[in-house]
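Engineer: Have a look at this fold, sequence not included:
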């Protein structure tokens, strides 16, 4: 039964937002980075990284319960003060814009390379960001409901894909289980736990969630589901392509869809999966646009986020067109600048905020 429209999202809509915004990373450039780090034991990384991100996630849940009807930016200003808070929020805003731009550029590169090699990159980018802007403009409630509607189709299609190619997998490719060694896996899990940064950033939506219980339930369910999904998917990649060959596969998920053969009438199914993948990508990037707009609105006490969306979309487009090639986008800017620097700061932020809050509470500051 549908909840009446009240401008807010409930447990299932927030759950869908998490699953789409994080789960779709399995189909972009993220697997290439993880496979290079974890080798044949890459499937272990999401498990350890999920345990790591759970700590700041629980702390942000605690802070959200303490500061009712406040989002992440509000809490940062309350705990750290006006000037330090402004600097922190400015860093987060820049990171969010660059994340949206670079992730969209990676998606554009995949579409261009795998499906439309003759279409100019800028045209594909314009269509993608234009669609994301149109979805974001309808607001968080509509985006959440859209995410919940498309989520079952996306996950069913993914399940069928794995089921139909199960005869192609080789369990022996997973051995040795520890891959490069437990010490390496733990180290790389710390480095790449930032792939789950949305568990922190979505706290910007908290005032638009019906209650703290809904937010907490959706968040914890999403952590468990996404860790399981990523673990299984990364194991599939290794069992299908083997290591080190899999490290040379540019886009494992897209290559996986090309491997599917069912019957003799249809010889290619990647176009079928492309449609669902693009739907998920548009929802994901509309969420990123909303997050950026909410940061600006909270920093400058603006009441309407819609006028902010178009300038942010234009900036995203311009930044996304800066990288000249796929290697520069995925292996340098996304890996070094975002995953191992900017988002590391964001995922550690709840720990710093919680400690500062406790110190101020202890000394009645």
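Structural biologist: Sure thing, it's come through. All of these numbers come straight from a predicted model, not from anything done at the bench.

Engineer: Going by C-alpha atoms from here, please, whenever you check contacts or count neighbours.
Structural biologist: Noted.

Engineer: what residues are up against residue 223?
Structural biologist: Taking C-alpha atoms under 8 Å, 6 or more residues apart in numbering, we find residue 223 in contact with 50, 54.

Engineer: try it again with 10 Å
Structural biologist: Residues in contact with residue 223 (C-alpha atoms under 10 Å, 6 or more residues apart in numbering) are 15, 18-19, 22, 50-51, 53-54, 57, 196, 199.

Engineer: What of residue 28?
Structural biologist: Neighbours of residue 28 in contact, by C-alpha under 10 Å, 6+ apart: 103-104, 106-110, 250-254, 281, 330.

Engineer: now the contacts of residue 223 in JSON lines, with distance to residue 214?
Structural biologist: Shown next, in JSON lines, are the contacts of residue 223 (distance: C-alpha to C-alpha, whole Å):
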{"residue": "15", "distance to residue 214": "9"}
{"residue": "18", "distance to residue 214": "13"}
{"residue": "19", "distance to residue 214": "15"}
{"residue": "22", "distance to residue 214": "19"}
{"residue": "50", "distance to residue 214": "20"}
{"residue": "51", "distance to residue 214": "21"}
{"residue": "53", "distance to residue 214": "20"}
{"residue": "54", "distance to residue 214": "17"}
{"residue": "57", "distance to residue 214": "15"}
{"residue": "196", "distance to residue 214": "20"}
{"residue": "199", "distance to residue 214": "14"}
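
Engineer: adding another structure so you can compare the two:
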């Protein structure tokens, strides 16, 4: 268990971290995955994914309440024992490592291709990881405070873009509302549910949040609000670009910002928000690095997280250099990782619940 009681955070900090992590998905390659899988119903798919992930979330929260003071990995060890707990914990660590390097590499590709075309992707990726590492070294409290400062600007920017893009929308592009059918809609939602799995990974830091009530409030509000915003923006992408043209756009958010303008004198709207988007990305991947270090710290029974961050930053950077291009990163590695891990995050909470019931029955017997 983490002992840094002075570094505990509250609702505002943790809620800011959750909102930044999930809402920033509208600006990366996540919309492309949902809209290709769900077609015209792609904007509804996050609702299905969110419902299944919320089930897993509820189960784990109920267990964390019973085992007060434990984080996710400690809970796994407590219920599965040393051997099986170690195996599942390592699997969780490897899964999140894939999340970290595929998402960060994808984002660096977007920044390079759209905003810094004369900069080498490796260089931009290096500086993204470096900046994220420096923020992560501030600790969870530092990440939360920076996130709390930035989140109002981020929310204002995404609301502003919605308002400015209203003239580009055509609601008829949302039909047929069920896409390729209800079965396809549910299948897509289930196998994309791990795009929302960060909410489970972050439960590693339950001991670093002041109390369970604040943890629960932040988690539920942040998760539900994020899913709602993702659905709204995915619907906007469909209404602006139509299906199937939207499926060939790798960066719908950035493409949308280039379509709109405040007036004929202010057409490059994306430039106004670039700094905020870059800072939000830095906070998001700082939390990724901190989470990787936190998961590993709980596996090795360490109370210190920060000393492990540079090592995971190097590992993430090196792994992110392996994919040759953005298409391989998103359409191959990330997509297959999401599909495989969706099964994991829908099943292992149920396994933990069963183990808890077995332990309690034995204790009562």
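Structural biologist: Received the coordinates, thanks. In this text, all values refer to a predicted model and were calculated from it rather than measured experimentally.

Engineer: Give me the TM-score for this pair.
Structural biologist: Superposed pair, TM-score by TM-score structural alignment, normalised by the length of structure 1: 0.96. Supporting alignment: 360 aligned residues with a C-alpha RMSD of 1.3 Å.

Engineer: okay, the contacts of residue 223 of structure 1 in TSV with secondary structure, distance to residue 275 of structure 1 and neighbour count next?
Structural biologist: Formatted as TSV, these follow (DSSP: H, G, I helix; E, B strand; the rest coil; distance: C-alpha to C-alpha, whole Å; neighbours: other C-alpha atoms under 10 Å):
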residue	secondary structure	distance to residue 275 of structure 1	neighbour count
15	helix	22	26
18	helix	20	27
19	helix	18	27
22	helix	18	20
50	helix	29	23
51	helix	33	17
53	helix	31	21
54	helix	33	19
57	helix	32	25
196	helix	25	27
199	helix	27	24
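
Engineer: Could you work out the most separated pair of those?
Structural biologist: 15 and 51 (18.4 Å; C-alpha to C-alpha).

Engineer: Output the longest helix belonging to structure 2.
Structural biologist: With secondary structure taken from DSSP state H, structure 2 has its longest helix at helix 72-114.

Engineer: compared with structure 1, how much does that helix deviate?
Structural biologist: When structure 1 is overlaid, helix 72-114 of structure 2 sits 0.8 Å from its aligned residues on average, using mean C-alpha distance after the TM-score superposition for structure 1.

Engineer: just the buried members of the contacts of residue 28 of structure 1?
Structural biologist: The neighbour-count test (16 or more other C-alpha atoms under 10 Å) marks 103-104, 106-110, 251-254, 281, 330 as buried among the contacts of residue 28 of structure 1.

Engineer: Out of these, which comes closest to residue 266 of structure 1?
Structural biologist: Nearest to residue 266 of structure 1 among those is residue 254, at 17.3 Å by C-alpha to C-alpha.

Engineer: and the next element down the chain from the helix or strand hosting that closest one?
Structural biologist: Per DSSP states H and E: residue 254 of structure 1 is located in helix 252-259. Per DSSP H and E, the first helix or strand lying C-terminal to helix 252-259 of structure 1 is helix 270-300.

Engineer: What is that following helix packed up against?
Structural biologist: In terms of contacts (3 or more C-alpha pairs under 10 Å, 6 or more residues apart in numbering; DSSP states H and E), helix 270-300 of structure 1 is packed against helix 11-23, helix 72-80, helix 82-114, helix 121-137, helix 140-164, helix 198-201, helix 252-259, helix 306-320.

Engineer: following the fifth one, which helix or strand shows up next?
Structural biologist: Once the chain leaves helix 140-164 of structure 1, the next helix or strand it forms, by DSSP H and E, is helix 182-192.

Engineer: Mind listing what's buried along that following helix?
Structural biologist: Buried-residue list, helix 182-192 of structure 1, by 16+ other C-alpha under 10 Å: 185-186, 188-192.

Engineer: could you dump these to JSON lines with distance to residue 114 of structure 1?
Structural biologist: JSON lines is the format used below for those (distance: C-alpha to C-alpha, whole Å):
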{"residue": "185", "distance to residue 114 of structure 1": "31"}
{"residue": "186", "distance to residue 114 of structure 1": "33"}
{"residue": "188", "distance to residue 114 of structure 1": "29"}
{"residue": "189", "distance to residue 114 of structure 1": "29"}
{"residue": "190", "distance to residue 114 of structure 1": "32"}
{"residue": "191", "distance to residue 114 of structure 1": "29"}
{"residue": "192", "distance to residue 114 of structure 1": "26"}
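
Engineer: and of the residues you listed, the nearest to residue 351 of structure 1?
Structural biologist: In terms of C-alpha to C-alpha, no member of the buried residues of helix 182-192 of structure 1 lies closer to residue 351 of structure 1 than residue 190, at 15.0 Å.

Engineer: pretty sure the closest one is touching residue 53, no?
Structural biologist: Yes: the pair residue 190 of structure 1 and residue 53 passes the contact test of C-alpha atoms under 10 Å, sitting 9.1 Å apart.

Engineer: and the direction of the host helix or strand of residue 213 of structure 2 versus that of helix 139-164, what angle?
Structural biologist: Residue 213 of structure 2 is located in helix 212-241, with elements delineated by DSSP H and E. Angle between the axes of helix 212-241 of structure 2 and helix 139-164 is 30 degrees (criterion: axes from the mean of the first three to the mean of the last three C-alpha atoms, to 10 degrees).

Engineer: Give me the mean deviation of helix 212-241 of structure 2 from structure 1.
Structural biologist: Mean deviation for helix 212-241 of structure 2: 0.7 Å (mean C-alpha distance after the TM-score superposition for structure 1).

Engineer: Same question for stretch 281-295 of structure 2.
Structural biologist: Relative to structure 1, stretch 281-295 of structure 2 is 0.6 Å off (mean C-alpha distance after the TM-score superposition for structure 1).

Engineer: In structure 2, what stretch matches stretch 59-79 of structure 1?
Structural biologist: With TM-score structural alignment applied, stretch 59-79 of structure 1 matches the range 59-79 in structure 2.

Engineer: So which bits of the matching stretch are buried?
Structural biologist: 60-61, 63-64, 69-79.
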